[in-house]
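A.B. asks: Here you go, sequence then predicted model.
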Amino acid sequence: MTIGRVLRLSLDFLYRLSGAMAAVSLVMILLLVVMQMAARWTGEMFRGGAEYAGYAMAAASFLAFANALNHGSHIRVSILLNAVPEPIHRILEIWCFAVGTAIMWYFVYYGQKFVYWSWKFGERSQGQDGTLLWMPQSLVLFGATVLAICLTDHLFSVLFYGRSRIVRNLADQSHGE
């Protein structure tokens, strides 16, 4: 097996793993909401339930980005890309992926500093849960890092092969398109 094939399989696995982690985060949100409802019905108190659901929502969002991009689920200006000739289409895609890649690596660079200092100072949430903030921040940073890797992957794909690896799932689109 070639190095390129191993790298491709590893990246695809990373994107799917991130998507699976996002799905687990969504299930956690559901469980937390159900637990909050049960606590209210029984007269008990569930401290920090809303905060934990918020952490899970942030994690689910960032963890899902790379997998969603690979499946064509992100909002893109396809009308413009489909209306221009192929050479301009390629230039626009390179420009979009280059800008997106730069922004995400910038976010990751400062995000890791943010998580580091939250860990170093033992920063806790202001809610009743008192959660160490570096824990939920780490999941967001992991998702952002996977998205930055994914954008870089697509940028290199467009540069070297002339097309991105985004696969549009036509079954997910509305029938009106």
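C.D. replies: Good, I have the coordinates. Residues are numbered from 1 along each chain as shown.
A.B. asks: For the rest of this, base every contact and every neighbour count on C-alpha atoms.
C.D. replies: Noted.
A.B. asks: which residues sit in contact with the closest residue in space to residue 70 that isn't next to it in sequence?
C.D. replies: Nearest-residue entry for residue 70: residue 166, 4.7 Å, with adjacent residues in sequence omitted and distances by C-alpha to C-alpha, 6 or more residues apart in numbering. Neighbour list for residue 166: 69-72, 154 [criterion: C-alpha atoms under 8 Å, 6 or more residues apart in numbering].
A.B. asks: out of these, which are inside helices?
C.D. replies: 69-70, 154 (DSSP state H).
A.B. asks: So for the biggest helix by length in the chain, what gets flagged as buried?
C.D. replies: Criterion DSSP H: the longest helix present in the chain is helix 3-42. For helix 3-42, a neighbour-count test (16 or more other C-alpha atoms under 10 Å) marks 11-12, 14-23, 25-26, 28-29, 32-33, 36 as buried.
A.B. asks: Below is structure B, check it against A:
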Amino acid sequence: MLRRIYGWAAVAAALCLVAILVLVCIEISGRVFNGIRIAMGMDTVNATVPSLAEICGYLLAAATFLALADTMARGVHIRVSLVLEHLRGRARLACELLASLAALGAALSCAWGMGRLVLKSWHFGDVSAGLVPVPLALPQAVMFLGLGLLCVSLLDRTIAIACGRAAGVSGAAEPMGE
């Protein structure tokens, strides 16, 4: 069930990237259209996307944070395993567990801070400074959701490691310490 939730979050992340593509293409098309109108001696029209950079920034943040849990569950995060590849048995298990606990602690701290920021932004009614006043609690809430899913994924991984298994790239538990 967790893999399915992570997968849906990854699909939402991909849709955010597609939305960025569409918005940028609309903006470029509007500029080309105005360039043609200027070349023909015509007046320009307002063919821009208001607050494009700001909205694309929010979509990029959403895509980044929503993809975290799925990439962790699939084992495709960048990992520095220089030390781990030289360890076997209990030493490897201990290092894996320590690294997983540290990552979980960092993710929980980030999620806690983002949750507090969402509540403050909601309470004060903070909006963006661009032409389109976006309530800041909305993109922050999506980031909080992504961090929350990452915390669940890291907790799942930590439990698997503590039980003597490590989540492989395929998602299947693999015995450790061979």
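C.D. replies: Ah, there it is. Remember, it's a predicted structure, so these values are computed and weren't measured experimentally.
A.B. asks: overall similarity of the pair, as a TM-score.
C.D. replies: The TM-score (TM-score structural alignment, normalised by the length of structure 1) is 0.85; 159 aligned residues with a C-alpha RMSD of 1.5 Å.
A.B. asks: quick check, the residue nearest to residue 70 of structure 1 in a strand?
C.D. replies: No - counting by DSSP: H, G, I helix; E, B strand; the rest coil, residue 166 of structure 1 is not part of a strand but coil.
A.B. asks: Go ahead and confirm residue 170 of structure 2 touches residue 74.
C.D. replies: Yes - Residue 170 of structure 2 is in contact with residue 74 according to C-alpha atoms under 8 Å; the separation is 6.3 Å.
A.B. asks: Burial check on residue 162 of structure 2, number of neighbours?
C.D. replies: Using other C-alpha atoms under 10 Å, residue 162 of structure 2 has 16 other residues around it.
A.B. asks: ok, the counterpart of residue 145 of structure 1 in structure 2 - contacts?
C.D. replies: Here residue 145 of structure 1 is matched to residue 148 in structure 2, going by TM-score structural alignment. By C-alpha under 8 Å, 6+ apart, the residues touching residue 148 of structure 2 are 108, 111.
A.B. asks: Once aligned, what mean separation remains between whichever strand or helix holds residue 148 of structure 2 and structure 1?
C.D. replies: Residue 148 of structure 2 belongs to helix 137-162 when assigned by DSSP states H and E. Once the two models are superposed, helix 137-162 of structure 2 sits on average 0.6 Å from its counterpart in structure 1 (mean C-alpha distance after the TM-score superposition for structure 1).
A.B. asks: Now do the buried residues in that helix.
C.D. replies: In helix 137-162 of structure 2, counting by 16+ other C-alpha under 10 Å, buried: 137-158, 160-162.
A.B. asks: Check stretch 122-131 of structure 1 too.
C.D. replies: For stretch 122-131 of structure 1, the neighbour count (16+ other C-alpha under 10 Å) marks residue 131 as buried.
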